[in-house]
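Novice: predicted coordinates and the sequence they were generated for:
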Amino acid sequence: MSPFDLVLTPRGVRFMGRLFPCTIGRGGIRADKREGDGATPVGRHRVVGMLYRPDRMARPADWAEPIGPGDLWSDDPRDAAYNLMVRAPYAPSHEALRRADPMYDIVLLTDWNWPEAQPGRGSAIFLHQWRRPGAPTAGCIAFRRDHLRWIAGRIQPGAGVIVPAPGLAALA
């Protein structure tokens, strides 16, 4: 493990010598992640991108890409663009990346089931802002706004996001 990896522990995510409280998926941590189970998948994932809302904040890192008004994420396992960013108008099931709430003001994209998604394994696992402390996600890892901004300003593409199996979480 590198000090530049994010490591999920029972007390939060460890990154660059700091520990950040976080929330995970409502389905807990699972090695057998499936579409719609709300679980955060076990594994060593990589950060492959960063998105941000340029109308709400300055670019958090030089490699961050702006979220535009028509940016969506395909979450339909039957769609050829499943688990990829797409643009409106878009008929298959999708999630808007430009939300009214601040949850996706910064999004770190991971390589979970990407870029060649296998239908049924679950769509994107993002690192994003939490709704409120303790509120679970649909499988993503979520942080307090100021903590996410601190992480976003320091993380590099390719950094690991390590999610140990539940029995091994204490060893991380």
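Specialist: Cool, got the structure.

Novice: drop to CA atoms for contacts and neighbour counts, all remaining ones
Specialist: Will do.

Novice: which strand of this structure spans the most residues?
Specialist: strand 43-52 (DSSP state E).

Novice: distance check, the spatially most central residue of the chain against residue 70.
Specialist: Centroid-nearest residue in the chain, with Cα atoms, centre = their mean: residue 126, separated by 1.1 Å. Distance, residue 126 to residue 70, by Cα to Cα, to the nearest Å: 19 Å.

Novice: how about residue 58?
Specialist: 20 Å.

Novice: got it, and residue 135?
Specialist: Counting by Cα to Cα - residue 135 and residue 70 are separated by 27 Å.

Novice: between residue 58 and residue 70, who's got more neighbours?
Specialist: Using other Cα atoms under 10 Å as the criterion, residue 58 and residue 70 rank with residue 70 on top: 13 against 10.

Novice: nearest residue to the more buried one in space, please, no chain neighbours.
Specialist: residue 88 (4.8 Å; Cα to Cα, 6 or more residues apart in numbering).

Novice: again, but for residue 110
Specialist: Once flanking residues are discounted, residue 110 sits nearest to residue 47: 4.5 Å by Cα to Cα, 6+ apart.

Novice: here comes the other one, which I'd like you to weigh against the first:
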Amino acid sequence: MRGELRLFERARGGDWTAVAGPFPVLFGKNGIAWGTGLAGQNEPGLRKKERDGRAPAGVFEIGQVFGYEARLPPGGDYRYHQVTEADVWSDDPRSPNYNRHIVIDPKNPPDNYTHEKMRSGDFAYHWLIEIRHNSDPPVPGAGSAIFFHIRRGVNRPTTGCTTMAQENLVKLITWLRAKRHPCYALLAANEYDKKWRSWNLPPPDAFGRSAPASLPR
């Protein structure tokens, strides 16, 4: 699936201001399904599951940034961890570390190490930004390892992550600041129109769409 990512900011109690974007993004090859985060987990309908090829919909905290480099790109100022051969993100629902970042001994690796290791020389994982779906605490089988990362091609969707061109991912990384409490909202357009007010999201007209008229009650 395709979408557009836009960055917005607001002071407490203030109006939303667009600061960057739109950036073309790709996500779940099989669409989206409700995830578990700040909002979305109580919605009726299809739920995100492990290996379903769907991206989690809802609102999520943005977690740590991971990468191959010793430090963030110039201008970056956010929680960062340089990954090595010892860094693993478990996607095995049977594991007590499911959907968690762990550091292991590469000389005595656990099961699924090859599949789960975070540094494999893959250009798409050069930078990763954690999308905190199913994190507090992780529910086995509800989906794991959801990140922003570099796209593998302009027409190649993902199995659940959100991907974009490298230069746009770097812009996102350098925009992040912990004091802003950054979050990610992923919604289909029709769901966004229903929920933006109650979820305190930017109004549709902030990115060139008209909000649907309210019917009298």
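Specialist: Nice, I can see it. Source: prediction; values computed, not measured.

Novice: circling back: the residue nearest to residue 70 of structure 1: neighbour count?
Specialist: Look at residue 88 of structure 1: counted by other Cα under 10 Å, it has 12 neighbours.

Novice: one step back: how about the residue nearest to residue 110 of structure 1, what's its match in structure 2?
Specialist: Mapped onto structure 2 by TM-score structural alignment, residue 47 of structure 1 lines up with residue 62.

Novice: that match and residue 135 touch, don't they?
Specialist: No: the pair residue 62 of structure 2 and residue 135 fails to qualify as a contact (Cα atoms under 8 Å) at a distance of 11.0 Å.

Novice: what ranges do the strands span in structure 2?
Specialist: 2-9, 17-26, 32-34, 55-67, 80-82, 87-89, 101-103, 127-131, 147-150, 162-164, 183-186.

Novice: next one: the fourth one to chain centre, how far?
Specialist: Right, the one you point to is strand 55-67 of structure 2. Put simply, strand 55-67 of structure 2 sits 3 Å off its chain's centre (Cα atoms, centre = their mean, to the nearest Å).

Novice: any idea how far residue 55 of structure 2 is from residue 145 of structure 2?
Specialist: 11 Å.

Novice: sorry, back to before: trace the residue nearest to the centre of structure 1 over to structure 2, please.
Specialist: Using TM-score structural alignment to pair residues, one finds that residue 126 of structure 1 aligns to residue 147 in structure 2.

Novice: so what's that match up against?
Specialist: By Cα atoms under 8 Å, 6 or more residues apart in numbering, the residues touching residue 147 of structure 2 are 128-131, 161-162.

Novice: any of those buried? List them.
Specialist: Taking 16 or more other Cα atoms under 10 Å as the criterion, what is buried in the contacts of residue 147 of structure 2 is 128-131, 161-162.

Novice: TSV for the residues you listed, including distance to residue 120 of structure 2?
Specialist: Rendered in TSV, the data for these read as follows (distance: Cα to Cα, whole Å):
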residue	distance to residue 120 of structure 2
128	13
129	17
130	18
131	20
161	17
162	19
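
Novice: for those residues, which one is nearest residue 26 of structure 2?
Specialist: Nearest to residue 26 of structure 2 among those: residue 162, at 5.7 Å, using Cα to Cα.

Novice: mind listing what the aligned residue in structure 1 for that closest one touches?
Specialist: Matched by TM-score structural alignment, residue 162 of structure 2 corresponds to residue 141 in structure 1. Residues near residue 141 of structure 1 by Cα under 8 Å, 6+ apart: 22-25, 40, 125-128.
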